[in-house]
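# Below are the sequence and a predicted model for it; my questions follow.
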Amino acid sequence: MPDYVAARPFGSEPVSTAFRRRAVGGRVLSAALVAALLVPAGQALAQSAPPPAPVGAQPPTREEIERGVAEGTLNKSGPVAVDTSAVERAPCPLSSPDFAGIRLKLSSVTFAGMDKLPGVDLSDSYREYVGTDQPVSIICDIRDRAATKLRGAGYLAAVQVPPQKITDGNVRLDVLLAHLSRIQIKGDAGASEGALLRYLNKLTAEPVFNTYQAERYLLLAKDVPGLDVRLALRPVDGAPGEVIGEVSVRRTPVYADFSVQNFGSKAVGRFNGLLRAQFNGLTGLGDTTTVSFFATPEFREQKVLQIGHEMRLGGEGFSLRGDFTYAWTNPTTVGASQFHSRTLVASLEARYPFVRRQAFNLSASGGLDLINQQVDFGAIRFNEDRLRVAFVRLDLNGLSRKSLLGRDGFTPYEPHWNWGLSVEARHGLSILDATKSCAGLSLAACGAVTPSRFSGDPEGSLIRASGEFDYRPVRNVTIAVAPRAQYAFDNLLSYEQFSGGNYTVGRGYDPGAAIGDSGIGVRTELRIGSQFPKEPGKPAFQPYAFFDAAWIWNRDKVAGVPDPQRLFSAGAGVRATLFDAVRVDGVVAVPLRDTVLQKVKGDVRFLINLSIQLAPWRL
C-alpha cells in the first residue's frame, strides 16, 4: 500500500475562490465604501439584509484555507499484528496411535495456573464430555479447545497435559500464560525511540500478555510519525511462560509530495499546486513537523504557507498540535483586481485517543483557533474579521473485524464495510482583541471597518459533522456515501460558514459557489475496481460515477437569494495508482442547477488531481 494519501482530502478547499464568490449570506461592504456608494450620508443602515458585495470583497472560508497541514499526516499506516509463531502450541502425545485403545470416563478437568485470570471460565471446553466414555485422546481436544478460548480472549497461553495418574476420571491440565518480560528494538527508531518505548513498555507491566490490550499500544507505537513497527514474541530459554518482544522498526525521516489540480475558480486561476513535506522525529517526542506551500501559476494571485508541529506526551497517546497558516490572495481578473486579501490562522489542539483499536477508534480533541482576515480595496481597508473560536471534537471510525482478520473475502484496506464520523462544536470568544458584533448597530456606530458580514456574530456557536461510509457488497464494487452538515445557532462570519463547491460538496461548481450559516450535503459514489495494485509497482484503476447534493441556509434572508440554496451535480471519472508513487483522479463533472450568480447548469467541467510522492522516492 502506498505510504501517502492524496494531497487534498475530502473537505479541503483552497483560498482561490475568495475573490470569485459574491456574498449571498447578508454580507456588506466596509463602512466607508457603503456610505459612499449605497446610502445617503448619515443614514443608518437598515436592518433588512444588504445586497451582495462585489467580486473579491469577501474573505475566504475555512474550507478555502485549510490545506495539508491541518488535514493530517502524509503517510497512512496499515494494520498491526503480533507474530506468535515462535510460541505456538506443541503436539499432544495422547493423540498418538499408541494410546488409541485407552479410554476413560471423564468426571472433571482442573486447569492449574489460572489464578491470574479469575474471570475466565474454561468449563465449556469439556462440559459436554462429563460422564461419558471417551478415548484418552479427548484430553487433547479439551486442551486445544481451552487454548482456543484463551486465544480468543486475547491471551497467549500454552495448555499442557502434565504426567499424571488419572483416577475417577479427574484430569489435570496446566495453563502456562505468557508474560512479556522485556522489549528489544531491532532497527533504527531515531530520536523517536524514547516515545516508542513509552508505549511498548506498557506491555511489560501486565502480569499476563493479552493481544487485545497490546493492540492499543502497538497502534499508538505505529502512530508515531515516520515509524513502521512489527512485534514478534520469542520464548526465553529456561524461563517457561516468559517471552521477549522483538520490535522490528522501519524508519522514514521525511515524507514529501507534490500535487497539481484544476479545482479552482476562474478569478484566480483554475490550476494550482501544493508542495508539502513532513519531517519526523526532530525532537524525540514522537513529533512531526509539516511545511506546505500552495500557489497558483500566476504567482502573485494566490499563495498559502502553512507550518504545523505535533508532539506526543506520555504513554497513552495524548498529543498536542499547533498550526500556523498565512494566505495572500490578489486576483487579476477584471472587476476584482483592486481587492486584496490576507488571512492568518493559528491553531492549538490537544487530542486523546480513548479507544485505539484496529476495528474501532474513538478520540476527543479540544482547542482554540485564532483567525484574522482582512480584505483591502486598493489602500483602503474594506473589512476585517478577528475570530477567537474554542472547539471540541469527537472522531470515530470502524471497520469489519472479519475483514480485518481476512475471514470474509475482504482485506483490511478494502473491508466489507468501514465508516468514519467527526462531530465538532465551536463557539466564538470575546478575547485577544476579537471583533465586536455590529448586529443592531447603525453603520456609523459599527466603526470605520466592518466585519465581513454586518449581522455576523463573532461569538456565534455552531455544530458541524462529517462522515464517510463505504460498503462493498462484493469485492471490487464499492458504494460510498460521504455526508457533511452544519447547524449554526447564530449569524456567522465568513470563516465559519458552510460552503459548497469542488472541495466540499458539489463537484463541477466553483469552490464556494454557495455559502451560508447552516447546510447539509452528501457526496455519493459507485466505484468499480480497486486503487490498490495487485502487485507492488503495478498500476491500478478504479472507475467511478458520482452524484453530489447540497442544501444551504442563512439565518437572515437576502432579497433574490433562494433559501435554501441548492447544488446538484453528477459525473464520472477514474482514479489510478501508478508505480506506488503517483495518484491521478480525473473526473467529468456536470452541475445540474444554476447558482445565484452563475448560469452553470449543464456546463461540463473536466477536473484533474495529480499527486506525486517525492520522498521516499519510488519512481
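Everything's here; your move.
# Going by C-alpha atoms from here, please, whenever you check contacts or count neighbours.
Will do.
# the helices in the stretch 201-350 of the chain, which residues?
According to DSSP state H, counting those that start in this stretch, the stretch 201-350 of the chain carries its helices in the segments 211-223.
# Around residue 117, count how many other residues there are.
If you count neighbours by other Cα atoms under 10 Å, residue 117 ends up with 12.
# I'd guessed residue 583 sits against residue 575; true?
Yes - applying Cα atoms under 8 Å, one finds residue 583 in contact with residue 575, separated by 7.2 Å.
# Tell me which of those two has more neighbours.
Neighbour count, other Cα under 10 Å: between residue 583 and residue 575, residue 583 has more, with 25 against 21.
# Not counting its neighbours along the chain, what's nearest the more buried one?
Among residues not flanking residue 583 along the chain, residue 577 sits closest, at 4.7 Å (Cα to Cα, 6 or more residues apart in numbering).
# Second structure for comparison follows:
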Amino acid sequence: MIRTRLAFAAALCLTLPSASFGQSARDYLPREPGLRTDPAREVRPPEETAPPAAIRPAAGTGGLLLRGIALDGATAVSEAELAPLWAGLIGTRVGVPELEAVAAAIGAAYRARGYILSQAILPAQDVSGGMVHIRVIEGFVETVEVLAENSSVQATTEQIFAPIPADRPLRITTLERSVLLARDTFGAEVETVLEPAPVTFGAANLGVSAAVEPTSYFATVDNRGSRLYGAWTLGAGSRSYNLLGLDERIDTLIAVAPSDASMLFAAATLDKPLASLAGSVLDGGRLELHADFSRADPDLAKSGSPDGLSLVQDETNLHAGLIVPFIRTRSQNLFGRAGLGFQESRGITDFANVESEQTDRLWVLDARLTWDVADRFGGVTLVDATVRKGLDIGGATVGADGPAAGVPDFLLADLTLSRLQRLGNGGWAIYGEATGQIAADVLPTTERFSLGDSTIGRGFAPGNTSGDSGFGTRLELRREIAPERLRDAVQSAELYVYGDYGRAWDRSLARDGEQVETLASWGFGARIDVRPWLTLTPEVARQLEGTATDTTETGLETRFYIGAIARF
C-alpha cells in the first residue's frame, strides 16, 4: 500500500485540505469494484466426496462366515481408520458382492482423503479359514513427460513437477500445486494428462504440455477519479510470460488523467521462480521486482484552497521481495511475502510565486500473509495481514517538520477480512469486507490509511479521508442474472446494492485540525460482461456521511459512475 505524501506549505503558513492530495496516483487507477476471480489464482470449493458407508450383511445365510479382514499394501491410511467399513460384517456370512463392496469402500476412503490414484481389489485367495485379504494399490505417478516449446521452459516445468513422482501414494494437493505453480509461471495454457502406466500395475504416467501464454493487454476508462484531476482516468496494461527467456512474468500499467495530464502513473513488475529454493521450506518461491513512478498536479482550487496555490508531486518507488506459496491448491492458498522498498517523494508548493520544496526518502521493510479458502458452504474467505516497518537507514528522512510530519522509522499493521457467500442456487450472493490499519507512530503521508475509492467510501473520491489509523467495512448483496434471461444481448451480468462505512483518525491533531473523520455511502450498480473482452461497470453512489474534499460544494452528493474494461 504505497501512497504519495501531501506536502504542507508550512513556510507559507498554509494548511491544505487533509485529502486534497493525500494519496498515490495508484489510488486513482481505474478498477472494478467488488471481488472478481483471478484466473491465475483459482479458488474453488473442494469437490464433494461422500464418505463411504459401512457395508452391511445381505439377507440370507449362505456364504463365507467372515472372521476378519486384513489389508495388504495399506500405508497411507491405517487399518484402524478403515475397520469401521467392515466391522458390521464380522461374524456374519458374506458373499463375493459384500467383499467387493468393502474393497470399493476402501478405495473411496482413500480418494476422499485426496489419494486420487489409489484403489482396493479383492484378489484370488483361499478363504476357507474365514480370513479375507484385500489388496490396497496406493497409486502413484511413475514418470512425468514434459513437452515444451524450448529448453528453458522444459527445464523449469520439469523442476516444478519433480515432486509428483516422489509423492507415493499421489495426493491431489501435490498435483494441483505443481499445475498451479506452472500456470503462475507460464500462464493458463499449461495442460496435464494422466494415463495408466503400460508396465507397472497401479501406476500412472503424467504428460505435461507447457505452452507459454501469449502476451495479453487491457485498457480501462472510468470517472471514479478525484475531480482535482478531472474525474476521468484512462489506463492500459499488459501481462507477458517468458518475454526475456528467464521464465519471468512481467506486468505493466500506465494511467493518466486525460483532461490536462494532471496525473500520470507508470509501473512495471517482474517476478520469476527461484530454482535454488526448490525442495526447501521456501519451495515455489519467486523473486519480485517492482518499480513505479507518478506525477500529480491537482487543481487545489477545486477543494477550496487559495487561488494561485499549486502543488506538484513526483514519487518513485522501488521494491524487491520474495513471494512464497506455502499452500497452493484450487481450494486453498497461503502466500507469504517479505521485501524491502525504497521511496522518494518530492513536492514543490508554489503560492504567489514563492516556492517551497520538500523531499521524503523512506526505506520500508514489509511482511505479508494472504490466505484464501473456498469451503463446502459455497463461500470464499480471504485474510490478508501486513506489517510495515520504516528503517532509519540510507538517508531516510521526512521533509516536513513538527508533530504532524511523521517519522521515517514508523511501524504499522494492516488487516483485511472478507467473505463472498453464495446464497442458495438462485444466483444470489453476499459479500462482506472489513479492513483496518493501526499505527504506532505519526505516519508519513504515504503510509496513511485512506477511505474513498471503488471499495470503501465509494460515494467519495479516492483518498478523500485519511488517517494514521482507521477501519472500513462494506456489505454488498449481489444477484447474477441467468444467461437465458439475457437473450444474447450480453454475455453475463451481475446487479448489486451496497453500503459502506469507515473512520480514520490521526495521532496528531496538528495535521489538519480534525482528529477523527468518517465516511459512509450506499449505492447500486452492475457489472456487465458485454462480450468476453468488454466489461461495463455503471454505478450510482449516495454519500451518507462525510465531507467531499474534491469540491467546494457543501452537502451530501449523489454521484454517477461509469467504467469500461477491454481485454485483448
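Yes, it's here. Worth saying up front: this structure is predicted, and the values here are computed from it rather than measured.
# about what we covered before: counterpart of the residue nearest to residue 583 of structure 1 in structure 2?
Alignment note (TM-score structural alignment): residue 577 of structure 1 maps to residue 529 of structure 2.
# Next up, the contacts around that match.
490-493, 535-536 (Cα atoms under 8 Å, 6 or more residues apart in numbering).
# if we can go back for a sec, now for the residue nearest to residue 583 of structure 1, which secondary structure element holds it?
Element membership for residue 577 of structure 1 (DSSP states H and E) is strand 565-578.
# which residues sit against the next helix or strand after that strand?
Following strand 565-578 of structure 1 in sequence order, the next helix or strand is strand 582-591 (DSSP H and E). Identification of contacts with strand 582-591 of structure 1 by Cα under 8 Å, 6+ apart yields 6, 506-509, 567-577, 600-613.
# Tell me the mean distance between strand 582-591 of structure 1 and structure 2 once they are aligned.
Following superposition, strand 582-591 of structure 1 is found to deviate from structure 2 by 1.0 Å on average (mean Cα distance after the TM-score superposition for structure 1).
# so how far is that strand from its chain's centroid?
22 Å (Cα atoms, centre = their mean, to the nearest Å).
# Check the alignment and tell me where residue 268 of structure 1 lands in structure 2.
Match for residue 268 of structure 1 (TM-score structural alignment): residue 229.
# ok, now which ones touch its match?
257, 259, 262-263, 297-299 are the contacts of residue 229 of structure 2 under Cα under 8 Å, 6+ apart.
# same check, this time on residue 371 of structure 2
332-335, 382-384.
# name the element the alignment partner in structure 1 of it belongs to?
Here residue 371 of structure 2 is matched to residue 396 in structure 1, going by TM-score structural alignment. For residue 396 of structure 1, the enclosing helix or strand under DSSP H and E is strand 380-399.
# Give me the distance between that strand and the centre of its chain.
17 Å.
# do stretch 250-265 of structure 2 as well
With Cα atoms, centre = their mean, you get 24 Å for stretch 250-265 of structure 2.
# swap in stretch 133-142 of structure 1?
51 Å.
# Tell me the residues of structure 2 aligned with that stretch.
The aligned range for stretch 133-142 of structure 1 in structure 2 is 93-102, by TM-score structural alignment.
# Can you point out the buried residues in that stretch?
93-94, 98-102 (16 or more other Cα atoms under 10 Å).
# what do we get in structure 1 for residue 387 of structure 2?
Match for residue 387 of structure 2 (TM-score structural alignment): residue 425.
# so how many other residues sit close to its match?
18.
# Roughly how far does it sit from residue 460 of structure 1?
Noted for residue 425 of structure 1: a distance of 11 Å to residue 460 of structure 1, by Cα to Cα, to the nearest Å.
# Please apply the same query to residue 373 of structure 1.
Distance from residue 373 of structure 1 to residue 460 of structure 1, by Cα to Cα: 17 Å.
# same thing with residue 68 of structure 1?
For residue 68 of structure 1 relative to residue 460 of structure 1 (Cα to Cα), the value is 27 Å.
# more crowded one of those two?
residue 68 (26 against 20).
# Is it correct that that one falls within a helix?
No - per DSSP: H, G, I helix; E, B strand; the rest coil, residue 68 of structure 1 lies outside any helix segment and is coil.
# my guess is it contacts residue 293, does it?
No - using Cα under 8 Å, residue 68 of structure 1 is not in contact with residue 293, being 9.2 Å away.
# So for these two, which residues contact both of them?
What both residue 68 of structure 1 and residue 293 touch, as defined by Cα under 8 Å, 6+ apart, is the set residue 276.
# With respect to residue 428 of structure 2, which of the buried residues of stretch 93-102 of structure 2 is nearest?
Nearest to residue 428 of structure 2 among the buried residues of stretch 93-102 of structure 2, counting by Cα to Cα, is residue 101 at 40.3 Å.
# From the contact counts, what lies against the helix or strand hosting that closest one?
Taking DSSP H and E as the definition, residue 101 of structure 2 sits inside helix 96-112. Here helix 96-112 of structure 2 touches strand 119-121, going by 3 or more Cα pairs under 8 Å, 6 or more residues apart in numbering; DSSP states H and E.
# so the strand it packs on matches what in structure 1?
By TM-score structural alignment, strand 119-121 of structure 2 lines up with residues 158-160 in structure 1.
# so how much does that stretch differ from structure 2 once superposed?
Averaged out, stretch 158-160 of structure 1 is 2.2 Å away (mean Cα distance after the TM-score superposition for structure 1).
# I'd like the distance from that stretch to the chain centre, please.
Averaging C-alpha positions (Cα atoms, centre = their mean) puts stretch 158-160 of structure 1 42 Å from its chain's average.
# what's the answer for stretch 266-283 of structure 1, then?
18 Å.
# what about it, how long is it end to end?
Termini of stretch 266-283 of structure 1 sit 43 Å apart (Cα to Cα).
# Residue 552 of structure 1: which element?
For residue 552 of structure 1, the host element (DSSP H and E) is strand 540-553.
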